[in-house]
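Undergrad: Build the 3D model from these lines:
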Amino acid sequence: MSRTDDFLKHITEGNTTKGDFIPVGAAMLDGETITGAHVKIPLKTLNRHGLIAGATGTGKTKSLQVLAENLSERGIPVLLMDIKGDLSGLAQPSHGHVKIDERMSQIGLPFEAKGFPVEVLTLSEQNGVRLRATVSEFGPVLLSRILDLSDTQAGIVAVIFQYCDDNKLPLLDLKDFKKILQYATEEGKAEFTEAYGRISTSSTGAILRKIVELEQQGADLFFGETSFDVQDLLRVNDHGLGYINIIRLTDIQDRPKLFSTFMLSLLAEIYSTFPEQGDSGRPELVIFIDEAHLIFDEASKALLNQIESIVKLIRSKGVGLYFVTQNPTDVPEEVLSQLGLKIQHALRAFTAKDRKAIKLTAQNYPDSEYYNTENVLTSLGTGEALVSALDEKGRPTPLAATMMRAPMSRMDILTEDELKTLLSSSKLVKKYNETIDRESAYELLNKKIAEAEADEAKEQAEKEKEALKKARTSSSTSRRRSTAMNPVVKVLTSATFIRSVFGILTKIMKK
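TA: Have a look, this model is predicted:
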């Protein structure tokens, strides 16, 4: 048996699966594609998370597109983070090309051009379904971790949330939270001190500065109503295709704090609301996080710990997380160790540091008698990748240098007119894009302060009125006393003087 036949048997037996699977391409040996040696990813293990990595221009986005299409085709909804703005083409069928036909012929798979149901979401003022969450939904622990607060400051945040719960003050947006912080150390200082203990103005000042920093990255647009319901990510269209939800993030690349805030809140909400399902045979939702380093680069240790915990736990909810980045070292080792599927496109060795990173990356893959992994990583062409997945029993499949299949949808963005047409037919735009600013902590506290000031002004007016009345009474008494003490008055009103006057008057009358 030839080396090629041995390799074909090795790949075929290693990729045997009884359930549904996604064929991502055909295995390659010595730079040649082995037609029919299909590399398969079982649906059952797609909730074991994964990594798509490779240098710029090596085909990461197209691999992501292929996975999203095949998941949608099998009725599994997808959530994509579109940092570069090149994924909206999933809504339209591919234009086709001679090179696509050649590639698919080499792989041994048919090609059908088709578009998929797409929902465009946004965190900013870009067109799309607005994604929002309230401060209350974040809760004190998550908010403190996002703001990277000290233990003392986190305790104050917990007290603030408790006060709002006790007094039925809804915390919806950041202006609500800033107002209650101000109230705790100014107008309501006595009330807080009596019920919850003294709150330091230096601590609340530090928290306010962290909130302002978050606002400068656009978080004021994210916090508020109407809150996005994560169940809307699980929709399937009338033809049984899962919706591909694309979050447009092209304008927040320089705002990583907002990106990590959103991602953490989304994952926490999914984990808290999705039911446990274990290994059900297929995932409920698959999330692709493009430019994943944006989450990790600016994350505090507390935030990283939170992300790592969610990655470990969310699998049981039927959710798969896939990190897309240029180099696997962009992802923390604690997260990397949890990833079952790895699609590694070419890496470039321009510096000693690059060569060291490639050596470390090669050690993350199973040993293979057919490949020198370290050499293959630098010699892969565009649209080729090293693929290692988990079979249905959780074992790594044979490592395969793979000619990746071409996407069925357009490998380009939608035009402005196409995007407008897509959004005009969206049910979620109608549901979430109305701005709501109902009465919450900000308005209620302002009203409370105004009422307290009015009561204080009224009390002051009453005191002034009473003081004026006392002053008048005192003045009248003083005048009477002063008059009574006057010597002339004393003489004129004396009994002797009055008798004398009456005696004179009597004599005059007799005459």
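
Undergrad: Every contact and neighbour count from this point should use C-alpha atoms.
TA: Noted.

Undergrad: Determine whether the claim that Met403 is in a helix is correct.
TA: No - assessed with DSSP: H, G, I helix; E, B strand; the rest coil, Met403 is strand; it does not lie in a helix.

Undergrad: contacting residues around the nearest residue in space to it that is not next to it in sequence?
TA: Leaving aside its sequence neighbours, Met403 sits nearest to Glu384 (C-alpha to C-alpha, 6 or more residues apart in numbering; 4.7 Å). Counting by C-alpha atoms under 8 Å, 6 or more residues apart in numbering, Glu384 touches Thr58, Gly59, His345, Ala346, Ala401, Thr402, Met403, Met404.

Undergrad: ok, the first one touching Thr378?
TA: No - between Thr58 and Thr378 there is no contact, the gap being 10.9 Å when judged by C-alpha atoms under 8 Å.

Undergrad: which residues do these two both contact?
TA: Here Thr58 and Thr378 share the contacting residues Ala346, scored by C-alpha under 8 Å, 6+ apart.

Undergrad: Looking at the two, which one has more neighbours?
TA: Taking neighbours as other C-alpha atoms under 10 Å, Thr58 and Thr378 compare with Thr58 leading, 21 against 16.

Undergrad: Just the element for the more buried one, please.
TA: Assigned by DSSP states H and E, Thr58 belongs to no helix or strand.

Undergrad: any idea how far it lies from Leu380?
TA: Distance, Thr58 to Leu380, using C-alpha to C-alpha, to the nearest Å: 8 Å.

Undergrad: run this one through as well so I can compare:
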Amino acid sequence: MSDIFLGLGGDERQALLLEKANRHGLIAGATGTGKTVTLQGLAESFSANGVPVFVADVKGDLSGISMAGSSTFKHADKLEERAKELGMEDYGYSDNPAIFWDLYGEQGHPIRTTISEMGPMLLARLMDLNETQEGVLNIVFRFADEEGLLLLNLEDLQSMLAYTAEHAKELSAKYGNVSRQSVGAIQRQLLQLENEGADQFFGEPALEIDDFMQTDEQGRGYINVLAADKLMRSPKLYATFLLWLLAELFETLPEVGDPEKPTLVFFFDEAHLLFDDAPKALQEKIEQVVRLIRSKGVGVFFVTQNPMDIPEEVAGQLGNRVQHALRAFTKRDQRAIKAAAETFRINPDLDVEAAITELRVGEALVSTLDEEGAPTVVQRTLIKPPRSRLGPVTKKERAIIRSISPVEGKYDEEVDRESAEEVLLKKIEDAAETAAEVEAKGKEEVAKRPRRTTSIWGKAAKAAAGAAAASAGTILAGKLSGRKSRSDPTARAASAAAGTIATEIGKAIGVPGLGRFARNLMGGLMR
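TA: Here you go, the predicted model:
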């Protein structure tokens, strides 16, 4: 049975079973106790075993995982001394295959999704909307869905909100109360998001989840490093993005049960941001995704300073634990120490509560799941040193790694195809032109002219053809991967086309929900 060596607890080898890595985990400890080094060592071991990894580089120093360490670098003597202490006779420096990502497109390939893919619930969380405002946002999404309008970027959503405000009375009659005040509040929050740079996150080409799950020619899993140092200035965007990513993985990946090794391992640094001020409905959604995503073969490791940052319902699902030192400066710290000690399986030879405050840097309390899925007895463990570089890469090294990335050129240029903003703008222009003609020629004369709007079949074909032409590179990549995800532009185009057709048919025969049904059906067929 394959495992990952973590370190030595006394004379006992401490390891993480690969087949239990999708049972999730926790890496906790105060600042400066060695959490990042533990994370780095785990990530490179997963990669060496052919498991792709996603890590958020919050402090900017995890990028060094892409480069081999060296005896000339800082702390090299400590790493080599620790390896010798652990009897790692095969210890040597090595690099790892890595792909750099960045929501802002500055330190890595841009990551984008569409407004529609994000959905109203996560957007409401991102914008701190109250219940009434979230209800209005749901109406906006519902209306856009029934009208076959694509919400791709913030401009599309702003256009839809402006349209909603102008037609609040008629929309209220059909969907429920839509107040201009609520629409205005949402618009102001969108402007704030745009000022924080969130507009770069929404658009196309949207991320293909398959690109997070690649291996190199040696069979090593790629380590996807998200540059999050700038992103952390917008903590709500950071947390919302990572929750969206988990949800996408859950919805896209097939059921695999408990595989011999994970499909993907996901490290969520600064994990408390996911749960801070989260409304109950959202927290329940998080708990559900974490509980069920293991059946997709995805392991989620939460990295945080205080283990009490993780809600009990989530913490109870974290079978693999690495607890670094905690400090007992405050009453909350003391409660955290007690709570952390109580989560471990008792070791009669170890005072866990006392040990948590005594651990030195690079030492941790470790408990993992055994072959039967039961937690092992907690052991005070010297953690193994990583083989890659401790510290960030240089700008030149980053540029080289980015240039040889397997997704080079796929996401770097934004695509802007016809969506809600353009459609609504055309409606406004047509209305203005028609009003001018009526004034000049009279209503009866204008009524004789041919209809401006093309048939629903023509609109559907135009939407599908436009998406296909704009996304040739992404379509080819999807064919090579052998599977289409929800973010495949072809699937979205077909879904939009089906929705446009079915919505109009539904209106004609009195079934207004038919458009949503067709889009869902088409999305499932193309997935």
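
Undergrad: Quantify their similarity with the TM-score.
TA: TM-score of the superposed chains, computed with TM-score structural alignment, normalised by the length of the first structure, equals 0.82; 440 aligned residues with a C-alpha RMSD of 2.1 Å.

Undergrad: got the contacts of Glu384 of the first structure as JSON lines, with distance to Ser474 of the first structure columns?
TA: As requested, the contacts of Glu384 of the first structure are exported to JSON lines (distance: C-alpha to C-alpha, whole Å):
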{"residue": "Thr58", "distance to Ser474 of the first structure": "96"}
{"residue": "Gly59", "distance to Ser474 of the first structure": "95"}
{"residue": "His345", "distance to Ser474 of the first structure": "96"}
{"residue": "Ala346", "distance to Ser474 of the first structure": "98"}
{"residue": "Ala401", "distance to Ser474 of the first structure": "104"}
{"residue": "Thr402", "distance to Ser474 of the first structure": "103"}
{"residue": "Met403", "distance to Ser474 of the first structure": "104"}
{"residue": "Met404", "distance to Ser474 of the first structure": "101"}
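
Undergrad: Can you pull the residues that touch both of Thr58 and Leu380 of the first structure?
TA: Common contact partners of Thr58 of the first structure and Leu380 (C-alpha under 8 Å, 6+ apart): His345, Ala346.

Undergrad: in the stretch 301-450 of the second structure, which spans are helices?
TA: Per DSSP state H, counting those that start in this stretch, the stretch 301-450 of the second structure carries helices over the ranges 312-315, 331-342, 352-358, 395-403, 420-441, 443-447.

Undergrad: closest to Glu12 of the second structure out of those?
TA: The closest of the helices of the stretch 301-450 of the second structure to Glu12 of the second structure is helix 352-358. By C-alpha to C-alpha, the value is 17.2 Å.

Undergrad: Tell me the residues of the first structure aligned with that closest one.
TA: Aligning helix 352-358 of the second structure against the first structure (TM-score structural alignment) gives residues 373-379.

Undergrad: per the alignment, Asp82 of the first structure corresponds to what in the second structure?
TA: So, by TM-score structural alignment, Asp82 of the first structure is matched to Asp57.

Undergrad: Its match reaches Asn224, doesn't it?
TA: No - using C-alpha under 8 Å as the test, Asp57 of the second structure is too far from Asn224 to be in contact (9.8 Å).

Undergrad: count of residues packed around Ile346 of the second structure?
TA: Counted with other C-alpha under 10 Å, residues neighbouring Ile346 of the second structure total 15.

Undergrad: same deal with the one 5 residues further on?
TA: The tally of other residues near Asp351 of the second structure (other C-alpha under 10 Å) stands at 11.

Undergrad: Distance of it relative to Asn320 of the second structure?
TA: Separation of Asp351 of the second structure from Asn320 of the second structure (C-alpha to C-alpha): 20 Å.

Undergrad: need the next SSE after the lengthiest strand in the first structure, C-terminal direction.
TA: When the first structure is scanned for its longest strand (criterion: DSSP state E), the result is strand 32-42. Next helix or strand after strand 32-42 of the first structure toward the C-terminus (DSSP H and E): strand 50-53.

Undergrad: ok, back up a step: do you know which of the helices of the stretch 301-450 of the second structure lies nearest Gly203 of the second structure?
TA: When the helices of the stretch 301-450 of the second structure are compared (using C-alpha to C-alpha), the closest one is helix 420-441, at 12.3 Å.
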